[in-house]
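Colleague: structure for the following, please:
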Amino acid sequence: MLSVAVLISGTGSNLRALLEAADDPGYPARIVAVGADRDASGLAHAAAFDIPSFVVPFRDYASREEWAEQLGHRLDEIQPDLIVLSGLMRLLPASLVARWQPRIINTHPAYLPEFPGAHGVRDALAAGVAQTGASVIVVDDGVDTGPILAQERIPVLPGDTEDILHERIKPVERRLLIEVVRRIATGDIDLSAPPARP
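Modeller: I've put the predicted structure just below:
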């Protein structure tokens, strides 16, 4: 059984979907802890499923590195098989990524390598493209540059705003994330030899 720690910053909608999937006895992964960089509303999902949670407040530390060091201590205590970034709005320093790589994965609301970074949906709309997408990747020390584990195209429709398009992307992100975690748990995806970037 694959043990998973999930890190969030906000409402945790992907977290909720993953918790619901893992609640099925047939799903081959279990969420063992949920962490956050602030008092995130999504921590309520962990409480609803009786999953331990913790907060390492970013604002309490003088630097990103100091914050990440404390976050790393918490993860060391848990020793998950996999770490899922679920809307964590912080870049993890390379030192922390290196300790856990390739066992950190993240979702992104674009068809990578198109539109990396914090504003993938906004950037897609600004570019006037006909389609964007959703991706699940292995986290490396770049910004959305790690190996792609799964992705799917999503059309950009006339009248789409950033919020409307993002709401259409989110269910695809959730479905891809649940499937990728399942495939990692069953060995169908080998994180020690992830696919190369196209």
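
Colleague: hey, let's count contacts and neighbours off CA atoms from now on
Modeller: Noted.

Colleague: contacts for the helix or strand harbouring residue 98 next, please.
Modeller: Per DSSP states H and E, residue 98 falls inside helix 94-100. For helix 94-100, the surrounding residues in contact (C-alpha atoms under 8 Å, 6 or more residues apart in numbering) are 68, 69, 72, 104, 139, 140, 141.

Colleague: compare with the first, here's sequence two:
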Amino acid sequence: MKNIVILISGRGSNMQAIVNANIPNARIAAVLSNNEQAAGLAWAAERGIATESINHKAFDSRLAFDRAMMDKIDAYQPDLVVLAGFMRILTPEFCTHYEGRLINIHPSILPSFTGLHTHERALEAGCRVAGCTIHFVTAELDCGPIISQGIVPILDGDSADDIAARVLTVEHQLFPQAVEDFVAGRLQIHGNRVLNEAFSAEGQSLLA
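Modeller: Model (predicted):
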């Protein structure tokens, strides 16, 4: 059984998708947040999942907060730490501490549109598609090895909210699958590339 700790800052819809997936051999050990009012904390607590919050504003530096968060996370002996809408830029120390077991979902087709306001920027650039990326986290923002990506169309007349809603549906499919693949030991990092043993080069499943 693999222990998973999920970090959120708001309602945690991707966290909910992961919990609801009932991933084999995965135990959601805890849900943590930098926002004690995060709606996702109440949702997790109602389902018997341990929850904790730490207010980042109570710390005089980003590193001090990250170290406090690391202490909380490590108490649950995580095999995997999942950033599911955790709206904090993490320090290199945090990223190194969880290297190879820290994954994030980003609402763009990386390497395009790192950072914030991804859908607005896609519209401004005239893109015809948008999407999301699940990746391992490194010290360089939104640049870690890519696990999987999903693509949706940008339709004429779309607003950023329209795109966000369309992308979120794909996120809720891809993120639980990425967690399941990690737990099953199917993901291997080779340099800046992730290989998934479940699929061949043609994208066909290699598993029985």
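
Colleague: can you give me the TM-score here?
Modeller: With the length set by TM-score structural alignment, normalised by the length of structure 1, the two chains reach a TM-score of 0.93; 193 aligned residues with a C-alpha RMSD of 1.4 Å.

Colleague: coming back round to it: report the buried residues of the helix holding residue 98 of structure 1.
Modeller: Neighbour-count burial for helix 94-100 of structure 1, counted by 16 or more other C-alpha atoms under 10 Å, picks out 97, 100.

Colleague: mean distance, that helix to its aligned residues in structure 2?
Modeller: Comparing helix 94-100 of structure 1 with its match in structure 2 after superposition yields a mean distance of 0.6 Å (mean C-alpha distance after the TM-score superposition for structure 1).

Colleague: corresponding residues in structure 2 for that helix?
Modeller: Alignment of helix 94-100 of structure 1 against structure 2: residues 92-98, by TM-score structural alignment.

Colleague: equivalent analysis for stretch 120-127 of structure 1, please.
Modeller: Counting by TM-score structural alignment, stretch 120-127 of structure 1 pairs with residues 118-125 of structure 2.

Colleague: for the aligned residue in structure 2 for residue 145 of structure 1, give me its contacts.
Modeller: By TM-score structural alignment, residue 145 of structure 1 lines up with residue 143 in structure 2. When contacts are counted by C-alpha under 8 Å, 6+ apart, residue 143 of structure 2 touches 110, 111, 135, 137.

Colleague: quick one: buried ones out of these?
Modeller: Counted by 16+ other C-alpha under 10 Å, the contacts of residue 143 of structure 2 give 110, 135, 137 as buried.

Colleague: I figured the last one hits residue 102, correct?
Modeller: Yes - counting by C-alpha atoms under 8 Å, a contact exists between residue 137 of structure 2 and residue 102, whose distance comes to 5.6 Å.

Colleague: CSV for the contacts of helix 94-100 of structure 1, including secondary structure?
Modeller: Listed next are the contacts of helix 94-100 of structure 1 as CSV, based on DSSP: H, G, I helix; E, B strand; the rest coil:
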residue, secondary structure
68, helix
69, helix
72, helix
104, strand
139, coil
140, coil
141, coil
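
Colleague: and which of the residues you listed is nearest residue 16 of structure 1?
Modeller: residue 104 (18.4 Å; C-alpha to C-alpha).

Colleague: and that closest one, what does it touch?
Modeller: Contacts of residue 104 of structure 1 (C-alpha under 8 Å, 6+ apart): 82, 83, 84, 85, 97, 138, 139.

Colleague: now, which of those sits nearest residue 117 of structure 1?
Modeller: Out of the contacts of residue 104 of structure 1, the member with the shortest distance to residue 117 of structure 1 (by C-alpha to C-alpha) is residue 139, at 12.6 Å.

Colleague: which residues touch the closest one?
Modeller: 97, 101, 102, 104, 105, 106, 145, 146, 147.

Colleague: quick check: it vs residue 73 of structure 1, distance?
Modeller: Per C-alpha to C-alpha, to the nearest Å, residue 139 of structure 1 is found 19 Å from residue 73 of structure 1.

Colleague: any idea which helix or strand carries the residue sitting nearest the centre point of structure 2?
Modeller: Nearest residue to the geometric centre of structure 2 (C-alpha atoms, centre = their mean): residue 104, 2.8 Å. Using DSSP H and E, residue 104 of structure 2 maps to strand 102-106.

Colleague: how big's the offset between that strand and structure 1?
Modeller: Its matched residues in structure 1 lie on average 0.5 Å from strand 102-106 of structure 2 after superposition (mean C-alpha distance after the TM-score superposition for structure 1).

Colleague: same thing with stretch 169-178 of structure 2?
Modeller: Here stretch 169-178 of structure 2, set against structure 1 after superposition, deviates by a mean of 0.8 Å using mean C-alpha distance after the TM-score superposition for structure 1.

Colleague: how far away from the center of its chain is that stretch?
Modeller: The chain centre lies 10 Å from the centre of stretch 169-178 of structure 2; the measure is C-alpha atoms, centre = their mean, to the nearest Å.

Colleague: which residues does that stretch contact?
Modeller: 13-14, 17-18, 21, 23, 105, 131-132, 134, 147-151.

Colleague: list the buried residues in it.
Modeller: Of the residues in stretch 169-178 of structure 2, 170, 171, 172, 174, 175, 176, 177, 178 count as buried by neighbour count, 16+ other C-alpha under 10 Å.
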